[in-house]
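Asks: Sequence plus predicted model, see below.
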Amino acid sequence: MAKDQYLAGKLAIVTGAGKPTGIGAAAAYALAQHGANVVIHYGKSSAAAAETVKKIEALGVKAVAISTDQESDTFGQDLVQATLKAFNTETIDIIVNNAGTAACYPNVESIPLKDFDWMFRTNVRGPLLLVQAAIPYIASPGGRIVNVSSVVARTGCLPMYSATKAALGTFALGWGEELGPKGITVNTVLPGPVETDMVLPDDHPIMQKFRFEQHIKRNGTTTEVAETILFLASPMASYLTCQQVSIDGGMTYR
């Protein structure tokens, strides 16, 4: 069944979208189903990114895979300029800040400083650099920025990772206030446990805690997260900004 093409002609950048089984790829596919052309940003796996592009192009839209280093000082400029060149445009409509990294440590004493710097550089500075570089080109009005955080930003599990994800929500509050007068919305999604290659095993203590707190006691799917991102990036969410939307089976509302 054909989807409503309410994003026809729109251009979206989705970071960390190279893995076909990840949230980023699912979000890119959902946007493309409704007509958006999509930049598939990826880090290392060109083969996986090419697979995602092929799947999206089958929908009849344009998709381009672009590899840039999210830890680089020029990450934002590199990705934005490559996007504008690939699509021969001066306008970017949607940014989904999805790319990130994670690591588990048994306690606070065991966190190496180099890992602290690496995680904040990737998860926090990367999205900041992309938005800074994109602002002159974001559609006004009608631009959309969606940050992909995590439920742990509200629970405190995995404290270093959760701190980086909480920063994305705080960024969205400030960016939303600044960009709102231009008709640009900024929102955050906070997925709970989702079936990706990053999900913890069911017998992990953190997962057992999650299951106890959930009302819907299962992992989510990438499609379920992607559909929420799609809504926030759509015209239907034009009066919704600075919000943090949990997609977690109800666990943060117990």
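Replies: Yep, that arrived.
Asks: going forward, measure contacts between C-alpha atoms and count neighbours the same way
Replies: OK.
Asks: Which of the three states applies to Val186?
Replies: strand (DSSP: H, G, I helix; E, B strand; the rest coil).
Asks: got it, and Ile66?
Replies: The three-state label given to Ile66 by three-state DSSP is strand.
Asks: can you map out the helices along the chain?
Replies: 23-33, 46-57, 75-87, 113-120, 126-134, 152-155, 159-179, 205-213, 222-233 (DSSP state H).
Asks: ok, structure two:
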Amino acid sequence: MQDLKSKAAIVTGSATGVGAATAKLLAAQGCNVVVNYTKSKAEAEETMEACRAEGVKSIAVQANVAEDDDCRKLVDACIGEFGRLDHLVNNAGTTKFVAHSDLDGLDADDFRWIYSVNVVGPYQMIKHAAPHMRKNGGSVTNVSSIAGVTGLGSCVAYAASKGALNTMTLSLARALGPEIRVNAICPGMIQGKWLREGMGEDRYDGFLQHQLKTNPLQKVSTPEDNARAILMFIQGSDLITGETLLVDGGYHLGFAPTVAR
């Protein structure tokens, strides 16, 4: 297991949810953390303070990863504050909740916006981070989605963007080796505020119960579950790159059969 003490990480979209859980977990391992947010300043500062409570340095930086200058600002802030950058977690993402059969529910602007955050954003972050990360070696972990594997998700554009992020993970794992490892996690349903608000209370609760009954593991992930998967890529074997890890309770396998126990 790699020692993360005194190393530095940027976690995009880390005011709440998976990003916040990841920032806190990295801090607990002794890693200094840049907490990133676009609008949720109060939540980002809470996450930053939780990281500092672990005895590490942490700053909160407002930046929109869809903007190249903001991505550069995030990296510059990390180098300016900590003097190094070792790990990048591309967690920031967006979507629009539209039934896949509703072809009029998405337009070109929707696709452009979703891709600008979910695909172009991670690319821009990696572009600016890579020169610094090459100095000491490091890792990139992209937070993708099971939607990028199954084609199911909040909307067609979201699923397509996550499929593109998975492919980009492979491309950049080849391009950035041997100094930098690039991997991705693909969560299934994640319990929490973001999905509940997007789906609506009734639909969220129904989908949660369905997953708990039909997933082979009869579990639905939390932000903390996904943070641990991210930490595994960061802190685990230095021989793992170009991998996409499905964190979905077995959802991709289909419904669990009813068997006698």
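Replies: Yep, it's here. On a predicted model such as this, the values are computed, not experimentally measured, just so you know.
Asks: And the TM-score between these chains?
Replies: For this chain pair, the superposition-based TM-score is 0.89 by TM-score structural alignment, normalised by the length of structure 1; 245 aligned residues with a Cα RMSD of 2.0 Å.
Asks: Packed most tightly, which of the helices of structure 1 would that be?
Replies: Stretch with highest mean neighbour count among these: helix 23-33 (a mean of 27; mean count of other Cα atoms under 10 Å).
Asks: what packs against that one?
Replies: Applying 3 or more Cα pairs under 8 Å, 6 or more residues apart in numbering; DSSP states H and E, we find helix 23-33 of structure 1 packed against strand 11-14, strand 37-42, helix 46-57, helix 222-233.
Asks: please redo it, this time with the cut-off set to 6 Å
Replies: If you count contacts as 3 or more Cα pairs under 6 Å, 6 or more residues apart in numbering; DSSP states H and E, helix 23-33 of structure 1 packs onto helix 222-233.
Asks: Give the aligned range of the helix it packs on in structure 2.
Replies: Aligned using TM-score structural alignment, helix 222-233 of structure 1 spans residues 223-234 in structure 2.
Asks: Run through who's touching the matching stretch.
Replies: Applying Cα atoms under 6 Å, 6 or more residues apart in numbering, the contact partners of stretch 223-234 of structure 2 are 17-18, 21-22.
Asks: Average separation of it from the aligned part of structure 1, please.
Replies: Taken over the aligned residues, the distance from stretch 223-234 of structure 2 to structure 1 averages 0.6 Å (mean Cα distance after the TM-score superposition for structure 1).
Asks: re earlier: as JSON lines, the helices of structure 1 with distance to Val146 of structure 1 would be great.
Replies: Listed next are those as JSON lines, based on distance: least, Cα to Cα, whole Å:
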{"stretch": "helix 23-33", "distance to Val146 of structure 1": "11"}
{"stretch": "helix 46-57", "distance to Val146 of structure 1": "20"}
{"stretch": "helix 75-87", "distance to Val146 of structure 1": "16"}
{"stretch": "helix 113-120", "distance to Val146 of structure 1": "18"}
{"stretch": "helix 126-134", "distance to Val146 of structure 1": "10"}
{"stretch": "helix 152-155", "distance to Val146 of structure 1": "16"}
{"stretch": "helix 159-179", "distance to Val146 of structure 1": "8"}
{"stretch": "helix 205-213", "distance to Val146 of structure 1": "24"}
{"stretch": "helix 222-233", "distance to Val146 of structure 1": "7"}
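Asks: Alignment lookup: Lys127 of structure 2 to structure 1.
Replies: By TM-score structural alignment, Lys127 of structure 2 lines up with Gln132.
Asks: give the contact list for the nearest residue to its match once chain neighbours are set aside.
Replies: Leaving out its chain neighbours, the residue that sits closest to Gln132 of structure 1 by Cα to Cα, 6 or more residues apart in numbering is Gly76, at 7.2 Å. Listed by Cα under 6 Å, 6+ apart, the contact set of Gly76 of structure 1 reads 129-130, 133.
Asks: which of those residues line up with contacts in structure 2?
Replies: Checked against structure 2 using both residues aligned by TM-score structural alignment, their matches' Cα atoms under 6 Å, the contacts of Gly76 of structure 1 keep these contacts: Leu130.
Asks: could the contacts of Gly76 of structure 1 be laid out in a markdown table, adding distance to Gly249 of structure 1?
Replies: As requested, the contacts of Gly76 of structure 1 are exported to a markdown table (distance: Cα to Cα, whole Å):
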| residue | distance to Gly249 of structure 1 |
| --- | --- |
| Leu129 | 32 |
| Leu130 | 30 |
| Ala133 | 35 |
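Asks: which of the contacts of Gly76 of structure 1 lies closest to Asp117 of structure 1?
Replies: Relative to Asp117 of structure 1, the closest of those is Leu129; by Cα to Cα it sits at 15.7 Å.
Asks: State the distance from that closest one to Gln5 of structure 1.
Replies: 30 Å (Cα to Cα, to the nearest Å).
Asks: And for Ser45 of structure 1?
Replies: 30 Å.
Asks: And for Thr196 of structure 1?
Replies: Counting by Cα to Cα, the gap from Thr196 of structure 1 to Gln5 of structure 1 is 28 Å.
Asks: For the two, indicate the residue with more neighbours.
Replies: Thr196 (16 against 13; other Cα atoms under 10 Å).
Asks: okay, and stretch 67-78 of structure 2 goes to which residues in structure 1?
Replies: Going by TM-score structural alignment: stretch 67-78 of structure 2 matches residues 72-83.
Asks: Which residues are in contact with the aligned partner of Gly13 of structure 2 in structure 1?
Replies: For Gly13 of structure 2, the aligned position in structure 1 is occupied by Gly16, per TM-score structural alignment. Residues near Gly16 of structure 1 by Cα under 6 Å, 6+ apart: 24, 41-42, 98-99.
Asks: Mind picking the two most distant members of those residues?
Replies: Across the contacts of Gly16 of structure 1 (Cα to Cα), the longest gap, 10.5 Å, separates Tyr42 and Asn98.
Asks: one step back: grab the nearest non-local neighbour of the match of Gly13 of structure 2.
Replies: Excluding the flanking residues, the one nearest Gly16 of structure 1 by Cα to Cα, 6+ apart is Ala99, at 3.9 Å.
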